[in-house]
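**Student:** no FASTA, just this:
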């Protein structure tokens, strides 16, 4: 009976050691995969979160400036259109006379 208990104890110890070794292998594999992924992303030269936020703020500012310039051009075109239609009659009359 003593032999069976010792055999079971040895088997249990072997399984415990195997489980610990499997966890160690899993941790090493995760670390290796994480390092590979980080190197891959670094090599891809992706923009960082901070760079994207700065670009977003810049685009927002430029968009508002563009809207202001469009409104200004529209106002100037409207101003040019008024004298042109009124001035054409005056010029036409002056050139015929």
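**Tutor:** Received it, and whenever you're ready, just let me know what you need. Everything numeric in this text was worked out from a predicted model, so none of it was measured.

**Student:** okay, CA-based contacts and neighbour counts for the rest of this
**Tutor:** Noted.

**Student:** sticking with the residue nearest the centre of the chain, tell me its helix or strand.
**Tutor:** Centroid check for the chain by C-alpha atoms, centre = their mean gives residue 52 as the closest residue, at 5.7 Å. Following DSSP states H and E, one finds residue 52 within helix 49-96.

**Student:** and here is the other one:
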């Protein structure tokens, strides 16, 4: 009799283990599907990646600094041209 009960419990434990494994497989599959859908949505929205944004931002900062330096040089040159004493 104890062998029958143990067999039932063993079968039940095996069934639960298989069910847990199947649930994990379904979870992984759903994560993959959601990730793919999210990437597809972001690609359709034409969203840039953070690395690309950072690179363009750094280029804009450098261009602004260079522009400020050139404006200062132009102002100095215009001041020299407008001063007849030099």
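**Tutor:** Now that the structure is in, tell me what you want to look at. No experiment lies behind these values; they were computed from the predicted model shown.

**Student:** re earlier: give the contact list for the residue nearest to the centre of the first structure.
**Tutor:** Shown in contact with residue 52 of the first structure (C-alpha atoms under 8 Å, 6 or more residues apart in numbering): no residues.

**Student:** separation between it and residue 63 of the first structure?
**Tutor:** To residue 63 of the first structure, residue 52 of the first structure is 16 Å away according to C-alpha to C-alpha, to the nearest Å.

**Student:** equivalent analysis for residue 92 of the first structure, please.
**Tutor:** 42 Å.

**Student:** next one: residue 12 of the first structure
**Tutor:** In terms of C-alpha to C-alpha, residue 12 of the first structure sits 69 Å off from residue 63 of the first structure.

**Student:** with residue 35 of the first structure instead?
**Tutor:** Taken as C-alpha to C-alpha, the span from residue 35 of the first structure to residue 63 of the first structure is 39 Å.

**Student:** what's the answer for residue 39 of the first structure, then?
**Tutor:** 36 Å.

**Student:** and what of residue 8 of the first structure?
**Tutor:** Taking C-alpha to C-alpha, one finds residue 8 of the first structure at 75 Å from residue 63 of the first structure.

**Student:** equivalent analysis for residue 73 of the first structure, please.
**Tutor:** Distance from residue 73 of the first structure to residue 63 of the first structure, by C-alpha to C-alpha: 15 Å.

**Student:** for residue 46 of the first structure, same thing?
**Tutor:** Taking C-alpha to C-alpha, one finds residue 46 of the first structure at 24 Å from residue 63 of the first structure.
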